[in-house]
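# mind looking at a prediction? Sequence and model below.
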Amino acid sequence: MKKRLLLPIFASFMLFTGIGANTTEAATFSDIKETASQYIGTPYKYGGTTLNGIDCSAYTSLVFSKFGIDLERTSRAQYTQGTAVSKSNLQTGDLVFFNTSGSGISHVGIFIGDGKFISATTSRGVAIDSINGGYWGPKYVGAKRVADFSNEVAEVKDAAIDFTYYISRGDVALKLAEALKLDTTNTNSPFPDVKSTSEYAGATTALNKLGVFTGNVEGKFNPRSALTRAQLAKVLVEAFNLKLADGAEQFTDVSKGDWSYEYIQILSSNKITYGKGDGTFGVNEKVTIKQMDAFIDRLKLISKN
């Protein structure tokens, strides 16, 4: 199979910054509150990840993704991100957590000021409640600040992503430049957040010169952000010009109405992915370094045939 070199690979990253890419965007308290509020009334569905039905952690992930901030899939996992914040120091945009099941963290919402938070509830869907209310008050566990919206730019806390385990966009650029055998000697990067001394400068410059990617609305590349497995599926399908073959697996967390369904089916039918071994693909999980290497190795084998 012949590889397509001049492809909008990283344009795909930017296309999906609204569904999980962990790039930072300019944002304020008003921005996060307005974005969170626009989904009020969205119905609740356990395990749901779409506007036809969404659960609490998928909802917080959706809202934060609009600002390029990548959250873990479950409320319990999100509680491991960011830095702890006392109840008296809560600010708009903080994640607030509750124990509704009696067995630890089981619900998450977004604090929006004035003692209120917004979340995807089982009874009313996405709704606003008092953090000290009759039901929620006794169930409150704590809060985490994954991003600080008090400044002009929402800065992702270092604790949010472990890049010794997950792969960053910058490292994806390095691996793609290597796979495409690009000349990376020119380090005069066109991106303001990638200095000429950066290890990513050569790869991002080379890929930009090929017209592969251009950056976000601010012209930034955001090398220290992550991407989801669903986003990577689209990137790899387009980068290697893969077509649907026979024998695609059906994953329980990917429905035909999902934007990533076709891309994941194509990867599966070409034996590039086998899922997670439990019947799921892990659409909203961040891509690990090991997974990226495995995908690239399998694609190289196909391209030789």
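Perfect, thanks for sending it. Residues are numbered from 1 along each chain as shown.
# alpha carbons only for contacts and neighbour counts from here, please
Fine.
# longest helix anywhere in this protein?
Secondary structure of the chain read by DSSP state H shows that its longest helix is helix 289-304.
# buried set for it?
For helix 289-304, a neighbour-count test (16 or more other CA atoms under 10 Å) marks 289, 292, 295-296, 299, 302 as buried.
# cool, and stretch 141-151?
Residues of stretch 141-151 classed as buried: 141-149 (neighbour count, 16+ other CA under 10 Å).
# what's the closest of these to residue 116?
Closest approach to residue 116 among the buried residues of stretch 141-151 (CA to CA): residue 143, at 13.1 Å.
# which SS class is residue 263?
For residue 263, the secondary-structure state derived from DSSP: H, G, I helix; E, B strand; the rest coil is helix.
# number of residues surrounding it?
Residue 263 has 22 neighbouring residues, counting by other CA atoms under 10 Å.
# next one: it relative to residue 51, how far apart?
Distance, residue 263 to residue 51, using CA to CA, to the nearest Å: 20 Å.
# residue 280 too?
As for residue 280, its distance to residue 51 is 20 Å (criterion: CA to CA).
# wait, what's in contact with the nearest residue to residue 265 once chain neighbours are set aside?
In this structure, residue 265 finds its nearest non-sequential neighbour in residue 248, 5.5 Å apart by CA to CA, 6 or more residues apart in numbering. In this structure, residue 248 makes contact with 265-266, 268-270, judged by CA atoms under 8 Å, 6 or more residues apart in numbering.
# if we go to 10 Å?
By CA atoms under 10 Å, 6 or more residues apart in numbering, the residues touching residue 248 are 264-271, 273-274.
# need the contact list for the closest residue to residue 47 other than its chain neighbours.
Counting by CA to CA, 6+ apart, residue 55 is the residue found nearest to residue 47 once chain neighbours are left out, at 5.8 Å. Taking CA under 10 Å, 6+ apart as the contact definition, residue 55 lies against 42-49, 74-75, 107-108, 119-122, 125-126.
# of the residues you listed, buried ones?
Buried subset of these (neighbour count, 16+ other CA under 10 Å): 42-45, 48-49, 74-75, 107-108, 119-121, 125-126.
# from these, which land in strands?
49, 107-108, 119-121, 125-126 (DSSP state E).
# next up, a structure to set beside the first:
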Amino acid sequence: MNKKWLLPIFASFMLFSTTHINTAEAATKDDVTDTASKYLGIPYKYGGTTTSGFDCSGFTSKVFSDLGIQLNRTSGSQYQQGNAVAKSDLQVGDLVFFNTSGSGISHVGIYIGNGNMIHSQTGQGVSYSSVNDPYYWASRYVGAKRVATFDAQQQAEVKKAAIDFSVYASRAEVAVQIAKALNLDTSNTTTNFVDVKPTNANAGAIAAVEKLGIFEGDANGKFNPSSPITRAQIAKVLVLAFGLENQGETVAFNDVPQNNWASNYVSILASNGVTNGDGDGSFGTDELLKIKQLKVFIERIQQ
């Protein structure tokens, strides 16, 4: 069951024409980055529009769809949407376009600030790159379009409406639970994440899991402690945190093809008896992790 956690917030968005820019009043720049980043590691697939594999425009379409905004299907047709933006005026959420084929628009990514974009590229899948990379992207840059504007600041009421963190696990909650299970020293509250200050209630746990290499920040150096985490992502985190290895034959789920970035991690969890999936032959890779699921997973590992 796929949780569309952002859709209720954005139900009132206006559809846009090729020149109309959405005003995503309830969406923030952090929402854009968090939503796009949850697909990190998914492989590139020509014509792909699902989590089994994305092409460049399939990825941008999926991210904006999660935010309640409809994009055209191809990079060329997406370039016809929104308003042109100068490179010097790029904002988080702008679409950035490139000519990688020598014959017009052939690639698109999502600008996430500080000169970086997130995109699905051949060979690497969904990943971060510099728009100004002198070895490739800079010389192929064509332009940018703004199809929506996003608020700069996170709003408490939006977060509350977006997801109920009394039910779903935040990244901070995962850090706390893993630190507790591993008996990690949480006395050091200094991290390398720009959004986790020493005064943060969970800074000690976050610093501890960072030290072990269990969690990494995004392209902007953020941990995003108040963001949710998917079941696919927790599979990787748990395998790394507890040093799990495959205990037998590969365990497959119908929604986790072998070319899915999380396939190996999910299989390792299942082979260790940590998960049986959703009971219908699927694992629920894109489902948001619930706190009770996190606790069950950790209890099973410790047994």
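Yep, that arrived. What you see is a predicted model; the values in this text were computed from it and never measured.
# rewinding a little: nearest to residue 217 of structure 1, of the buried ones among the contacts of residue 55 of structure 1?
Here the nearest of those to residue 217 of structure 1, counting by CA to CA, is residue 49; it sits at 26.0 Å.
# so for that closest one, what's the nearest residue that isn't a sequence neighbour?
In space, and not counting its chain neighbours, residue 49 of structure 1 is closest to residue 58: 5.4 Å by CA to CA, 6+ apart.
# now do residue 271 of structure 2
Among residues not flanking residue 271 of structure 2 along the chain, residue 247 sits closest, at 5.3 Å (CA to CA, 6+ apart).
# ok, now residue 247 of structure 1?
Closest residue to residue 247 of structure 1 in three dimensions, ignoring its sequence neighbours and counting by CA to CA, 6+ apart: residue 269, at 5.2 Å.
# does that neighbour touch residue 244 like I think?
Yes - with contact defined as CA atoms under 10 Å, residue 269 of structure 1 reaches residue 244; the gap is 6.2 Å.
# and the two? which has more neighbours close in?
Shown here are residue 269 of structure 1 and residue 244; by other CA under 10 Å, residue 269 has more neighbours (19 against 16).
# re earlier: count the neighbours of the residue nearest to residue 271 of structure 2 for me.
Counted with other CA under 10 Å, the neighbours of residue 247 of structure 2 add up to 14.
# again with residue 243 of structure 2
So residue 243 of structure 2, with other CA under 10 Å, has 8 neighbours.
# checking whatever residue of structure 1 lines up with it next. Helix, strand or coil?
Counting by TM-score structural alignment, residue 243 of structure 2 corresponds to residue 241 in structure 1. Classification of residue 241 of structure 1 by three-state DSSP places it in coil.
# ok, residue 241 of structure 1 to residue 303 of structure 1 distance?
Separation of residue 241 of structure 1 from residue 303 of structure 1 (CA to CA): 10 Å.
# now stretch 289-297 of structure 1 on structure 2. Mean distance?
Overlaying structure 2 shows stretch 289-297 of structure 1 at a mean distance of 0.6 Å from the equivalent residues (mean CA distance after the TM-score superposition for structure 1).
# so that stretch corresponds to what in structure 2?
Matched against structure 2 by TM-score structural alignment, stretch 289-297 of structure 1 falls on residues 291-299.
# what does that stretch rub up against?
In this structure, residues lying in contact with stretch 291-299 of structure 2 by CA under 10 Å, 6+ apart are 165-170, 173-174, 177-178, 181, 231, 234-235, 238, 242, 269, 273-275, 290, 301-302.
# swap in 7 Å and give it another go.
With CA atoms under 7 Å, 6 or more residues apart in numbering as the contact definition, stretch 291-299 of structure 2 has outside contacts at 167-169, 274.
# go on, stretch 30-39 of structure 2?
Here stretch 30-39 of structure 2 makes contact (CA under 7 Å, 6+ apart) with 63, 93, 112, 126, 227.
# got it, and stretch 163-172 of structure 1?
Contacts with stretch 163-172 of structure 1, where a contact means CA under 7 Å, 6+ apart, come from 200, 223-226, 286-289.
# which members of these are the farthest-apart pair?
For the contacts of stretch 163-172 of structure 1, the maximum inter-member distance is 20.1 Å, found between 200 and 286 (CA to CA).
# for the two, work out which one has more neighbours and name it.
Each of residue 200 of structure 1 and residue 286 has its neighbours counted (other CA under 10 Å); residue 286 has more, 27 against 21.
# so what's that one closest to, chain neighbours aside?
Spatial nearest neighbour of residue 286 of structure 1, chain neighbours left out: residue 228 (4.3 Å); criterion: CA to CA, 6+ apart.
# now which residue in structure 2 aligns to that neighbour?
Per TM-score structural alignment, residue 228 of structure 1 is aligned with residue 230.
# just give me the neighbour total for that match.
Counted with other CA under 10 Å, residue 230 of structure 2 comes out at 21.
# need the contact list for it.
285-289.
# rerun that using 8 Å as the cut-off
By CA under 8 Å, 6+ apart, the neighbours of residue 230 of structure 2 are 38, 285-289.
# any chance of these in JSON lines, plus secondary structure and distance to residue 254 of structure 2?
Output for those, formatted as JSON lines (DSSP: H, G, I helix; E, B strand; the rest coil; distance: CA to CA, whole Å):
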{"residue": "38", "secondary structure": "coil", "distance to residue 254 of structure 2": "20"}
{"residue": "285", "secondary structure": "coil", "distance to residue 254 of structure 2": "10"}
{"residue": "286", "secondary structure": "coil", "distance to residue 254 of structure 2": "13"}
{"residue": "287", "secondary structure": "coil", "distance to residue 254 of structure 2": "14"}
{"residue": "288", "secondary structure": "strand", "distance to residue 254 of structure 2": "18"}
{"residue": "289", "secondary structure": "coil", "distance to residue 254 of structure 2": "19"}
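# in structure 1, which of those remain in contact?
Retained contacts for those in structure 1, judged by both residues aligned by TM-score structural alignment, their matches' CA atoms under 8 Å, are 285-289.
# show me which pair in the contacts of residue 248 of structure 1 is furthest apart.
Greatest spacing in these, by CA to CA: 266 and 274 (11.5 Å).
# okay, these two: which has more neighbours?
It is residue 266, of residue 266 of structure 1 and residue 274, that has more neighbours when counted by other CA under 10 Å, with 24 against 17.
# nearest spatial neighbour of the alignment partner in structure 2 of that one, skipping sequence neighbours?
Using TM-score structural alignment as the criterion, residue 266 of structure 1 maps onto residue 268 of structure 2. Take residue 268 of structure 2 and drop its neighbours on the chain: the residue closest to it by CA to CA, 6+ apart is residue 246, 4.6 Å away.
# for the stretch 1-150 of structure 1, which segments count as helices?
All helices of the stretch 1-150 of structure 1, identified by DSSP state H, counting those that start in this stretch, fall at 9-15, 29-37, 56-65, 75-78.
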